[in-house]
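Peer 1: have a look at this fold, sequence not included:
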């Protein structure tokens, strides 16, 4: 139900609770005792519990794989092979083929921007050598220097790929990503003549993510690392955690000015399968009260002198106790009052 209807629901339940009050306390707040007349049916009751109350606020989201990144050709030639949409590509595998030569995926944050050959030094050299080592190549030291030993390992790697054994690596031969990628969509087709900079395909990460757009007024919910609950298509609820929060400008329609939204990315603590975009509901924690006494909201009575109370039932005896209310969540409300303890029974509407 969420925050959009919480206020109306609480008000309605409180009104219902007031309507079923068998006893209304007048004068000073406190406790008044009484007994049920003989032969009268037992009063419906609910227990006072000690628990952690969590108030959740629901927002619509989308299940997907995050923002897509475009992979472009760094060389000129004919696109001779493309992976199918939805395919997963891992380190050392081709993201596409140009003139029947593979363009290979490697892992790392630094894009390929120069030719690597003996004598080259830098962080990009070390990044490449780490990938070469991870692919099972040996005989060189992983460091910032591209040595003759590195070149020898590269020639063996190129031979396995069916490439000319140059011992050097051109920037158009490799593509770097943070990890394995999923092919989101194709930007061209096999047989197309591509020049440098031509878009070939769009890729995302492989892990399913939930994306939610929040208004600025709901920004308090967007805390990186906070736990959430995600209702998947089909109704299954799985735990998740906010992994990224960003403020973005959304272009207005029909001449309206742009608005600012909060983009929330949610990762999953459990295994989730996603074949494509789907609608989900994300429940954010709006408030939490640990180790408090709670009763159903319907057990609250509206007292004549103001405030609320509950009718404690002890066998045939009843007494009305004024209470202070706290957090409302999932149909229950935090209460505190004189003499109240977990395990006591309170009257409920019949």
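Peer 2: Received, thanks. Keep in mind that this is a model prediction, so the values were computed, not measured.
Peer 1: please make it C-alpha for all contacts and neighbour counts, starting now.
Peer 2: Noted.
Peer 1: and the strands in the stretch 101-250 of the chain, which stretches?
Peer 2: Applying DSSP state E, counting those that start in this stretch to the stretch 101-250 of the chain gives strands spanning 101-107, 174-177, 181-186, 193-194, 199-205, 209-214, 227-231, 237-250.
Peer 1: which strands and helices sit next to the shortest one?
Peer 2: It refers to strand 193-194. Packing partners of strand 193-194 (3 or more C-alpha pairs under 8 Å, 6 or more residues apart in numbering; DSSP states H and E): strand 77-81.
Peer 1: hang on, the earlier thing: could I get the strands of the stretch 101-250 of the chain as a markdown table with mean neighbour count and distance to residue 128?
Peer 2: What follows is the strands of the stretch 101-250 of the chain, written out as a markdown table (neighbours: other C-alpha atoms under 10 Å; distance: least, C-alpha to C-alpha, whole Å):
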| stretch | mean neighbour count | distance to residue 128 |
| --- | --- | --- |
| strand 101-107 | 22 | 8 |
| strand 174-177 | 21 | 9 |
| strand 181-186 | 21 | 18 |
| strand 193-194 | 18 | 26 |
| strand 199-205 | 21 | 20 |
| strand 209-214 | 23 | 29 |
| strand 227-231 | 21 | 37 |
| strand 237-250 | 16 | 28 |
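Peer 1: let's bring in a second one:
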């Protein structure tokens, strides 16, 4: 049997395909009698409404775009899943695009999605503000882990959690710290660095800033090498993937963690829980980030002229095995 369509239902009921689409999407525009006939025929044919059918009446694609800077970074699959689950509940498939850490590609992809999707979620975009504004045009956009005054955004605010991480290390006797900075184009990297600097100033401890490094395992290996050239006994890595690279570099050089160095990551991706030693980190609220981003985008699509929403969701400090007492110097 061929798959049921709005056209086959329209033929059975003696109405137009547009009327069938209205029966599912704008029932107030269809008489109760006609709608009852359409729904009965749909059940008989086991019809499932499609985004194309909805588009006949709404003028929308029924599709959400999602652009991530690097799909190989384990932060993004968790966010993608959260976004996809929320979008699925409202019947909107997600078109995923990987910008491969290229700001130019990111802006180009936003332009290419115009007319193909109803709106776009940009996760941790690397593009300059002016390029994002120009690329988006009148396409509804929501930012995740980045803010622009004129666009809706939801960010994970790790300020309090990073303060807790610093206090955790301070109580363990650490007084010299390394800040292993993330990519220079990353909004989140800049905010995390600012939070750690503020904490360090408040405690009057030594903070050695290194980097920026790529948010990658290889970037973490380079960060680990740089760390060993300092006297820092503890390090804040930009994210968990970088932190795992640091752990690997320290292990390769025979440096014990947490015996000789303590390492803290950020985001709490699956890798942080499975690496040895298990990584002390800051947990991001992935489910809430994804759900909020989709809900914001739908509201922005429905009311494009509304004041852009700005939401901050707190991270949480999660201690594990990669941090321990500061080493004593003989």
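Peer 2: Received, thanks. Everything numeric here is computed off the predicted structure, so don't read it as measured data.
Peer 1: give me the TM-score for these two chains.
Peer 2: Overlay of the two chains. TM-score (TM-score structural alignment, normalised by the length of the second structure): 0.25; 144 aligned residues with a C-alpha RMSD of 7.0 Å.
Peer 1: for residue 132 of the first structure, find the nearest of the strands of the stretch 101-250 of the first structure.
Peer 2: Closest approach to residue 132 of the first structure among the strands of the stretch 101-250 of the first structure is made by strand 101-107 (8.9 Å; C-alpha to C-alpha).
Peer 1: what angle separates the closest one from strand 181-186?
Peer 2: 130 degrees (axes from the mean of the first three to the mean of the last three C-alpha atoms, to 10 degrees).
Peer 1: packing partners for strand 101-107 of the first structure?
Peer 2: Secondary-structure packing of strand 101-107 of the first structure (3+ C-alpha pairs under 8 Å, 6+ apart): strand 94-98, helix 123-134, strand 174-177.
Peer 1: and of those, who's closest to residue 35 of the first structure?
Peer 2: With C-alpha to C-alpha as the criterion, residue 35 of the first structure lies closest to strand 174-177 of those, at 74.3 Å.
Peer 1: still on that earlier bit, quick one: closest of the helices and strands packed on strand 101-107 of the first structure to residue 290 of the first structure.
Peer 2: Within these, the stretch nearest residue 290 of the first structure is strand 174-177; the backing value is 42.7 Å (C-alpha to C-alpha).
Peer 1: about what we covered before: a markdown table for the helices and strands packed on strand 101-107 of the first structure, including distance to residue 285 of the first structure?
Peer 2: Shown next, in a markdown table, are those (distance: least, C-alpha to C-alpha, whole Å):
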| stretch | distance to residue 285 of the first structure |
| --- | --- |
| strand 94-98 | 40 |
| helix 123-134 | 40 |
| strand 174-177 | 33 |
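Peer 1: with distance to residue 326 of the first structure added, can I get the strands of the stretch 101-250 of the first structure in JSON lines?
Peer 2: Shown next, in JSON lines, are the strands of the stretch 101-250 of the first structure (distance: least, C-alpha to C-alpha, whole Å):
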{"stretch": "strand 101-107", "distance to residue 326 of the first structure": "51"}
{"stretch": "strand 174-177", "distance to residue 326 of the first structure": "49"}
{"stretch": "strand 181-186", "distance to residue 326 of the first structure": "47"}
{"stretch": "strand 193-194", "distance to residue 326 of the first structure": "65"}
{"stretch": "strand 199-205", "distance to residue 326 of the first structure": "43"}
{"stretch": "strand 209-214", "distance to residue 326 of the first structure": "26"}
{"stretch": "strand 227-231", "distance to residue 326 of the first structure": "22"}
{"stretch": "strand 237-250", "distance to residue 326 of the first structure": "26"}
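Peer 1: with respect to residue 59 of the first structure, which of the ones you listed lies nearest?
Peer 2: Comparing the strands of the stretch 101-250 of the first structure by C-alpha to C-alpha, strand 209-214 comes nearest, at 7.3 Å.
Peer 1: quick one: the helices in the first structure, in order.
Peer 2: 6-19, 123-134, 148-161 (DSSP state H).
Peer 1: so which of the strands of the stretch 101-250 of the first structure comes closest to residue 333 of the first structure?
Peer 2: strand 227-231 (20.9 Å).
Peer 1: now for the closest one, which elements pack on it?
Peer 2: So strand 227-231 of the first structure, by 3+ C-alpha pairs under 8 Å, 6+ apart, packs with strand 237-250, strand 278-296.
Peer 1: neighbours of residue 44 of the second structure, how many?
Peer 2: Residue 44 of the second structure has 11 neighbouring residues, counting by other C-alpha atoms under 10 Å.
Peer 1: next up, the contacts around the closest residue in space to residue 244 of the first structure that isn't next to it in sequence.
Peer 2: The shortest distance from residue 244 of the first structure to any residue other than its chain neighbours is 5.0 Å, reached at residue 265 (C-alpha to C-alpha, 6 or more residues apart in numbering). The contact partners of residue 265 of the first structure, taken as C-alpha atoms under 8 Å, 6 or more residues apart in numbering, are 66, 209, 210, 211, 212, 242, 243, 244, 245.
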